[in-house]
Structure formats: C-alpha cells, structure tokens
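K.L.:
Need a 3D model of the following:
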Amino acid sequence: MRALMQPLEAIADYKEIKRRLLKNRGVTVISGTLDAQKAHIASGLAEDFPVTLIIAENELKAKGLLEDYRLYDPQVMHYPARDMIFYQAEISGSLLTRQRMQVIKALTERKKVTVITSIGGCMDYLLPFRVLKKDMITLSVGDELDLTEMSRKLVRIGYERCGTVEEPGQFAVRGGILDVYSMTEENPWRIELWGDEIDDIRMFDSESQRSVTGTEKIVIYPATEDIGIDEPDFYKKATDTFLEYLGGRSIVFLDEPARLMENAKVLYDEFRMAFTHRLEQGKATPEQAERMISPEQLQYLLNMRNTVALCLMQMHKDGFHINGQYSVQVQAVNPYNNQFPLLVKDMQKWKKNGFRVVFLSTSRTRAKRLAGELFQEKINAFYSEDPERELQEGEVLVTYGRSSRGFAYPMQKFVLITESDVFGQSYRPKKKTRKSEGERLRDFSELHAGDYVIHEDHGLGIYRGIEKVEIDNIIKDYIKVDYAESGSLYLPATQLDMLQKYSGAEGKKPKLDRLGGKEWIKTK
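P.N.:
As a prediction, the model looks like this:
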C-alpha cells in the first residue's frame, strides 16, 4: 500500500541505502529499529530484489515477523528449521517438509518471493538446488509415460505407494490411472493414460473424488529434501545451505545479528555434542556428524551476500564485515487501554501538526465504523483499501490489516496504530471455524492431562502431559498431544504458544483431527 511506504521515502538516508544495496556485498547496519517496525523497513528496502530472506533468532520470532510482514506482502512464506538433534521425535516431519518444499517451489516458479526463517533454518546442509531440480518431474498431456518407471522415480524422491492417496507424499496406480498427492499442492493430481500416452491431467478432491480443475502440464516436486540419503555419496553431495538457494539477486535481513549468532552457537554446540555420543556408540557416521554448518562458516556466507542488519542499538563488528551504518528514528505507540477519548485527543493533535496516520483493523466492518466515529469527532478520517492512495497531511486512513504493534516516525510525521494498541494485547478477532477456540496458552498451569487442545497446524487433539526425551545424554521436554487413529505429536515445550485450550459445548465429546489429514486444513 502506497500510504505505508510514504514515510520511508521521506527518511534522509533511505534512497542512499537503496542505492548501496543494489551493489552491496557485506553487512549494512540500520540501527534504531523496533520489532514491530522491522517488517516495514525491510519490505521497503526489498522492493528492488526478486528474492528476500529475513532471518530471526528462533522459530517463535520468525512466526511473529511472518505475521507482521503479511501486511506488506500477503504471499510471504515461512521456511521452518529442522530439529537436527531430535529428528527421531519429530512427528510433524511431513508437514515441515511440505512447508519447506512449498518455499522451494516458490523460488523455482515465482518472480518475487519473500521468505522468513530462523537461524536454524540456514544451518543444515542440503543437496544443491540444481541437484534437487533434476529430480522434479514434469508431466504434460501428450507425453508418453511408463507407469512402472514412474513409480520407481516417485519412490526415489520420497513418495509412498498406497492403495488410495489421502495425504501429501503419496501416490497410487490403478490400471491406466496415476494419482499423485504432491507435497506442494492442496489437492492430488490424477493422470489418465490412453495406452502409454497421457490423455488427461486433473486435480481432484481426495475425499469426494470430484475433479477440481484440469491442466495441460504439472511439476511434481520431491517429497523429501534428502533424495538418495541411503546412497554412499549422499553426504558428499549435500554441500549447500538454504542461503545458496536464494540465487544472486537477493537480499538478506538479519533481525538482531548478535542474538542470531548466539543462538547459532547454541544449536551447533548441541548438535556436535549429540553426534559425538552417537559416533562413540556407533550410531552415526562421521559424514552425518558434519551435517550442520558452523557459526563461523555461516557468518562467512552472510558476509559474502547482500546483507542488512536490523538492530535496536548500534552494532559491533563481532566477525561481520560492516560496510555502512545508518540509523532511523522510530518510536513505539503508547497503549490506550480501551480509552477511545485518549485516542481521539492524540488524533486531533496529530491532525494539527500535519501527521499522516494509518489505523489497522482486522475487521473491515469495524474499520468502516471506526472511520465514521473519528470523522464525527472532526478528524479527517476515511476508510480505503486503495493500494495507490497517498495520504495528505492531517489525514487518517483506516484500513484492513494487522500488525503486532504500532510505531511512529516522528521526523517524517507518520504514525501506524493497531487494534492491539487501542484494545490491548489480548485483543483477537473471532475466527469462523467449526471448533470453538479458546485463549492461546501462556503457562503450563493452564493445562491438565486429558484436556482438549487445538494446535494451529494440526487441529484438535488431547494433551497428555510433558515427556522428557533423551538422546545422546541431551534431555529436552516435549509436549505430547494425541490425535485420531493413534497419532501422537511431540512438540518442544518452548512452543506452548502454538496450542489453544479447547472450549466447546459442555458434555459433548469433540471429534479429534488426524495428523496430516485434510479436515483441519479445510477448517482453517
């Protein structure tokens, strides 16, 4: 939205920073940034680049940035990090692989992509992008197809042969029909043959079996990133990190580099300790113990790229090659604690001083009503979703969107306010779902074994308690959640915030979701 970019263009060094980044190698530092505002300045600086990567210190921070960045790019994607130590307890591995493969698809097919990940997402060695591309299968109407050979190829790239496809990563062969549920698609493909030639390709609903849409050409992406992991030379081939997947014309943003490198060191030390024990016990090979890049090597790669450090305070070198330092003046918006008259008073002051104000609401109905109420207070407020609309001095734009918090550029006379600033941090819009959602959990004291909980990615399950998982003398706490058909999810205890306590009708036993099933995806 044009109105959101106006204050950036008024920053004194903004144009100079953008020119520098077009030919930058090394780290350009921008200090004075706030958490809620980092997505704003990153989106502006990334305009000239086809690929943007933003790196946070952990998965929780990455998801927070993801939500904030959606205001500026609704198609922003999350590339989740693999748990390199506790992969044996990673029950949700299929979902994680699917999310990562969807990012790879976007990097292959889209002209402009923004990806957000944690520092751990850049530390595992992967097969080079060019190698992965060779195993992508392209099928077109009119092509000749050997079902036996195609089945062999699909198994090699991680697909499981089944009687009927129900989940991503499966395929089935029945007569002259091949069904494939690609890891990157919401529905499976049905390829019908006439003799040895592809006669028709359609996407269909796996439950109803009804056709959704037809097409002339499809690309089937691998169902695993570790193609050929059982082959002797696999670990010699896995030489790239996710950074190498970005290509040349890309830009990388670091959210507080000092914290990133601290967390990278913790992850690396834990990994090395775990595999030292595995090597001693004969449970791992020396090649497997080198699957993670060291913090020093990672820092070297970041220094060789077009990198921007977003920091609150001035940044020290600490191994980074800093080639420019800039600062911005940003302020947090004071909370109003449901005091609408205080908001009106500030709006009137900003109007008098020629400020431009954007108010974000997660409901279009509430946004239109609020614009009317502010207008009645003699404030020049209006509702619009016009992406090209520019704000004039003293105007207040009320629009649809969300951000974790508001912020202000006092020198540029711009303020962004969110519903959380006015109504409080706990304010959440209601979602239309088949299940009654409870409050997001903040403390384990709110849970008891047997409680029904909702995981944002997997749906309704039963909380069974905390279990300690020990591998190679390293112990971590995991939350156990049981699902339908004997499925169990082990969630790191640090990810409690991903659960909500179910609050349905009393006395009515809810139906559990199935791990990897489509029902919860449709419900969301």
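K.L.:
rest of the way, CA atoms for contacts and neighbours
P.N.:
Fine.
K.L.:
which residues in the stretch 1-150 of the chain form strands?
P.N.:
Counting by DSSP state E, counting those that start in this stretch, the stretch 1-150 of the chain has strands at residues 26-31, 51-56, 77-79, 113-118, 137-140.
K.L.:
what's the answer for the stretch 301-450 of the chain, then?
P.N.:
306-311, 322-327, 331-332, 356-361, 381-383, 396-400, 407-409, 414-418.
K.L.:
burial measure for the closest residue to residue 468 other than its chain neighbours, as a count.
P.N.:
Using CA to CA, 6 or more residues apart in numbering and skipping the chain neighbours, the partner closest in space to residue 468 is residue 477 (4.6 Å). By other CA atoms under 10 Å, 15 other residues sit near residue 477.
K.L.:
Same question for the one 5 residues further on.
P.N.:
The burial metric for residue 482, expressed as a neighbour count using other CA under 10 Å, is 22.
K.L.:
Does it touch residue 465 like I think?
P.N.:
No. Assessed by CA atoms under 8 Å, residue 482 is found out of contact with residue 465, at 10.1 Å.
K.L.:
re the thing from before, in JSON lines, list the strands of the stretch 301-450 of the chain along with distance to residue 345.
P.N.:
Converted to JSON lines, those look like this (distance: least, CA to CA, whole Å):
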{"stretch": "strand 306-311", "distance to residue 345": "32"}
{"stretch": "strand 322-327", "distance to residue 345": "30"}
{"stretch": "strand 331-332", "distance to residue 345": "18"}
{"stretch": "strand 356-361", "distance to residue 345": "13"}
{"stretch": "strand 381-383", "distance to residue 345": "14"}
{"stretch": "strand 396-400", "distance to residue 345": "13"}
{"stretch": "strand 407-409", "distance to residue 345": "16"}
{"stretch": "strand 414-418", "distance to residue 345": "14"}
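K.L.:
to compare against the first, here's another:
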Amino acid sequence: MNRILFDQFQRTEKFKKICSNYNKEKSQLIQGLNEEGLAYLACNLLDTSDKILILTSSEAKSKKYEEIIRAYTEHSERLQPKEFILYNVDALSKDVEYKRANLLNNILNKRKCIVTASINSIITRVMSKDRFKESIIELKYGDSYDLNELRSNLIKLKYERVDAIEGVGQFSVRGGIIDIFSPSEANPFRVEFFDDEVDSIRLIDLKTQRSVKNIKSAKILPCSDILFKKEEIKIILSEIEKDYDKQSQNQSLSKEAFKNLKNLYKSYQDKLMGGMGIENADLLIPFIKESFSNIIDYFEDDSILLLDEPERIFEELNDLNESFQLKYTELFERGEIFSNQSEVYISEHELLTKISKKPFISINGKEKIIKTDDSVHMLFKEAPSYYGKIEELSKDLNRLKYKGYKVDIILSTYESCRKLYNLLNDYECTTTLSKDTNAAESGQVVIAPGELTKGFEYYDNKLLVLTENEVLGSVKRKSRKTKKRKGAAIEIFTDLKVGDYVVHEHHGIGQYIG
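P.N.:
This is a model prediction of the structure:
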C-alpha cells in the first residue's frame, strides 16, 4: 500500500476513536465524509482490518470508489452486478459470472482487500463460502487423478468443453493433455498426464499456445457463484412439480397461460434431468434458498462494513424488489414463472440481519433504518481549484502554512513535481520536493509523485491534498475525435490565456506564452 498521507491521519484522535469502537465491536455513525473522504478512510482502515466491504446505493458510486481507492492501494476490487433475466433463457453473457467467481476467491484467500459493491450487485444469493471452497480443484505436479472424473467435475463447475480453448471458462482434452482456463488466471493451464499422473503443469499463451512458465500446481475455480448438488436438483424438481400441479389447477388461468406453464415445466425437467442446468440459475435458488448465502457472508465477522448513506441503500433495495414483483406478477399471470420463484432477491430484513453481524460503519446516515452505538464527526471538503494560476496557489499555500496546515501536492511524474517546485519558489513559496512521498508535517508543503486524481481537505486535521486536477484542472481536456482535412488547422488552445500553466502528457508543467 502507498503509505502517503496515512500515518499522520492514523495519529488523529478521531481515527483512534473509530478503531477503538471497531475493537469493541461497536457500530458507529460517521458524518461529514465526502466521496474522497470515505475512500481515504477505507484505505486507512485496511491497517485495522484485512477485509473491508463498501456498500453503495448505485453502481456509479461503486465504480467511483473503486477508482479512488485504486490510486492509494493495489487491494481495490469491485463486485459487478450480474445479468439477471426473470424468465427462462438459453444463453447469458458469462464474463460477469467469471469476474464474480474470481472476486469471491479473492475475498476468501487474499490477505487484504477493499471491495466496493452496489446493492444491485449483492441483491441475489450465492453458494455458501464452504461450498465455494469445496468446489475448487487443485492439480499438483506428481499427483494422480482420474481423468474421466476430472472432466466430469469441470463440467459441474460450469466449464465448457471445446476443441481448442479461446477464452475463460473453457477446457479442451487431447489425449493426455488438458487445457483449462480458470477465471482466476490471465493465461490458461496446460496439464500433461503420463497415464493418470500429472507430468507437467504450464501456463500457456492463448494466441501462440507456447509456454509462459512451468508451475507446480494449478488452482481451478468454479465458473459461477451458483452451483447445485445432485440432491438439490432432485429437491428443485420435486418443488417445481408441486408448483406446476398447483398452478395448473387454477381455474382463472387462460389457455395460453396454461400452455406456457406446461412448456416451462417441461423445459425445466428436460434441462435439469439432463444435467444441463439453466442459464439464469438464480431462479432455482428460491426452491432451496436455505442452502444458499449472500456475498456479505464471505467476509469474516471481523471485517469492516462501510454503508454509504444507508437510507439510500435500503431505498434502492426496496425499489429493486418492487420492480421485481411487478415483473413477476405479469409473468405469473402468463404462466411463465412458478409461484415459489417470487423470492429471488434478498429482503430488507435479510440485509439488516446480515449487517448487524458485522462491525459496521454508517456513513452520513440518518439513523432511521439503522441505529448505531456511537458517532464521530469528520469534516472532509472538496479541495480548491487553481486552474493553472500559480501565483494564486502560492499565496494560498503561504497562508495555509502560517495556519499550521499540512499540504501534500501529488502530481503524476517527478518531473512535473520539480517544475512546480521551481515555479512556486519563484513566487517565494517554500516547499519540499520529495521522491519517496513523505507526507507533510504542520506548516509544510510537500510536492511528490503519485497516482491520485482528485484532492480533498480534511478540515479537522488541517490537511489539504492537491492533485493535477486542482492545480491545473481547467486546462486538462478530454481528447475529441476530429476529422483531419488537408490544409485545415486544428485549434486546441483557444481557451488558454498568456501566462496560464498547463500540464503536458509527456513534458509535465509548462507556461503558455502565446
């Protein structure tokens, strides 16, 4: 983890109080955090707990938190919402399923991770973490395996058998050679057998089919977060039959609806009895939902759960459930869904129960739905922007130093840092240039290279963080696709004024002179 800015924050009384509440297993409310503040707090808390889940009301916020956190640490992950269709289909995109399966593995096995997730991404159920662990196949060099059983197990884990693998979730068999592309890997495994003994395991390049490196073992993940056991399929078939018998006797059912129901029943029977399963397996979970879990359960009891505006989270949860019920009612009347399939999503009560088992932190909550044991107020504000006006920046920095502020300016390259250091020096603003990203002390300005894209002000601790976005933000533009015509000039500096400072992608900071 990039240690910049962390040590000084972790010495503050408010952060110490948050950690003390966590250690005492107290739930707590934190007010005054903006998005940058929440992400910054989460990264600091990773020194207290190895696993952190940030739950948001929207996918847009989940993505934003992931991006901010990734600038601080490599331990940033995002749970994507799965594609879910409320009727029987023959094919769904598998990419998200693969990513979700890989993330579940990371939660269980990575030493540290911060996971951001929208309520939409955790609203469905998944197999229990014990079942997920049991489903993982590990092949080791020198060990013996039944090849027929291995092929059968790969199909149970939802791998597709093909002649030659082209992507994740596939496997191929050629004599004693098995290629397998697990969701956890950037390259496929090639496992060679001598009789039933593993003779070699290699990672191979998908395009060239050449070896990337030899390895001693291969860990093969399931290709989905939902797997059923044989006995569960039998229970599901039995429950579907009961639903079919009950619904087919409904006198108000139209002829078309009865025909749809009969076709649906036959489709489920054919696929499940034939061992094919169904694409949208979430629809089967309500028949045996006690055997399944939620992604929140993958986090140990000492993990930290951050709820970003919990009232909005539960409002979105209720909206999703209401929307689901409207669609369900329409399909039920048409005979295109069974009665027991009305509880695909988790309820408000289920979510509250799961949250209460973790040391959770409510961020900017109103205590209407979730009550907490203690509260902390932390004032995080948006950092000021200077739009390339270095003289104005230098005056503000001198004023802030006099007030005892700690100012960290994070730019993308050391060369940019050096140029800004010289420019500020010209305006009689003394700063410290750092290569190893030492954080500023009271009354000090430190300029250092880093990956942050947006700054913040933590008012309580007199801490200001500025990035290129604030120092030179007005002249950073998204590139526009422009058709070039012979002899036509492309004007891109029309908004610049003489004397403005700009940042160049390759050359760092410069001054526009006309």
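K.L.:
After superposition, what's the TM-score here?
P.N.:
Once superposed, the chains reach a TM-score of 0.78 (TM-score structural alignment, normalised by the length of structure 2), with 432 aligned residues with a CA RMSD of 2.7 Å.
K.L.:
which residues in the stretch 151-300 of structure 1 form helices?
P.N.:
Counting by DSSP state H, counting those that start in this stretch, the stretch 151-300 of structure 1 has helices at residues 234-237, 257-280, 295-303.
K.L.:
Which position in structure 1 pairs with residue 104 of structure 2?
P.N.:
Alignment note (TM-score structural alignment): residue 104 of structure 2 maps to residue 104 of structure 1.
K.L.:
Please work out how many residues are found near that match.
P.N.:
21.
K.L.:
what angle sits between the lengthiest strand in structure 1 and helix 257-280?
P.N.:
Ranked by residue count under DSSP state E, the longest strand found in structure 1 is strand 459-471. Interaxial angle of strand 459-471 of structure 1 relative to helix 257-280 (axes from the mean of the first three to the mean of the last three CA atoms, to 10 degrees): 60 degrees.
K.L.:
Where in structure 2 does strand 459-471 of structure 1 align, residue-wise?
P.N.:
Mapped onto structure 2 using TM-score structural alignment, strand 459-471 of structure 1 spans no residues at all.
K.L.:
name the helices or strands packed onto that strand?
P.N.:
Helices and strands touching strand 459-471 of structure 1, as assessed by 3 or more CA pairs under 8 Å, 6 or more residues apart in numbering; DSSP states H and E, comprise strand 452-455, strand 474-482.
K.L.:
swap the cut-off to 10 Å and go again
P.N.:
Here strand 459-471 of structure 1 touches helix 257-280, strand 452-455, strand 474-482, strand 488-492, strand 499-501, helix 519-523, going by 3 or more CA pairs under 10 Å, 6 or more residues apart in numbering; DSSP states H and E.
K.L.:
Mind putting these into a markdown table with distance to residue 349 of structure 1?
P.N.:
Formatted as a markdown table, those follow (distance: least, CA to CA, whole Å):
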| stretch | distance to residue 349 of structure 1 |
| --- | --- |
| helix 257-280 | 37 |
| strand 452-455 | 44 |
| strand 474-482 | 49 |
| strand 488-492 | 47 |
| strand 499-501 | 40 |
| helix 519-523 | 44 |
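K.L.:
For residue 172 of structure 1, which of the ones you listed is the nearest?
P.N.:
Residue 172 of structure 1 lies closest to helix 519-523 among these, at 20.8 Å (CA to CA).
K.L.:
So which elements touch that closest one?
P.N.:
Helix 519-523 of structure 1 is packed against strand 459-471, with contacts defined by 3+ CA pairs under 10 Å, 6+ apart.
K.L.:
picking up where we left off before, didn't the residue nearest to residue 468 of structure 1 look like it was pressed against residue 466?
P.N.:
Yes. With contact defined as CA atoms under 10 Å, residue 477 of structure 1 reaches residue 466; the gap is 6.4 Å.
K.L.:
quick one: contacts for the residue mapped onto residue 372 of structure 2 from structure 1?
P.N.:
In structure 1, residue 372 of structure 2 lines up with residue 322, judged by TM-score structural alignment. Contacts for residue 322 of structure 1 (CA atoms under 10 Å, 6 or more residues apart in numbering) come out as 25, 26, 27, 28, 29, 303, 307, 308, 309, 315, 316.
K.L.:
Same question for residue 338 of structure 1.
P.N.:
Contacts of residue 338 of structure 1 by CA under 10 Å, 6+ apart are 419, 420, 421, 422, 423, 424.
K.L.:
Against residue 373 of structure 1, how distant is it?
P.N.:
Per CA to CA, to the nearest Å, residue 338 of structure 1 is found 15 Å from residue 373 of structure 1.
K.L.:
do the same with residue 416 of structure 1
P.N.:
Counting by CA to CA, the separation of residue 416 of structure 1 from residue 373 of structure 1 is 18 Å.
K.L.:
Next: residue 20 of structure 1.
P.N.:
Going from residue 20 of structure 1 to residue 373 of structure 1 by CA to CA gives 44 Å.
K.L.:
and of the contacts of residue 338 of structure 1, the nearest to residue 364 of structure 1?
P.N.:
Nearest to residue 364 of structure 1, judged by CA to CA, of the contacts of residue 338 of structure 1 is residue 419 at 12.3 Å.
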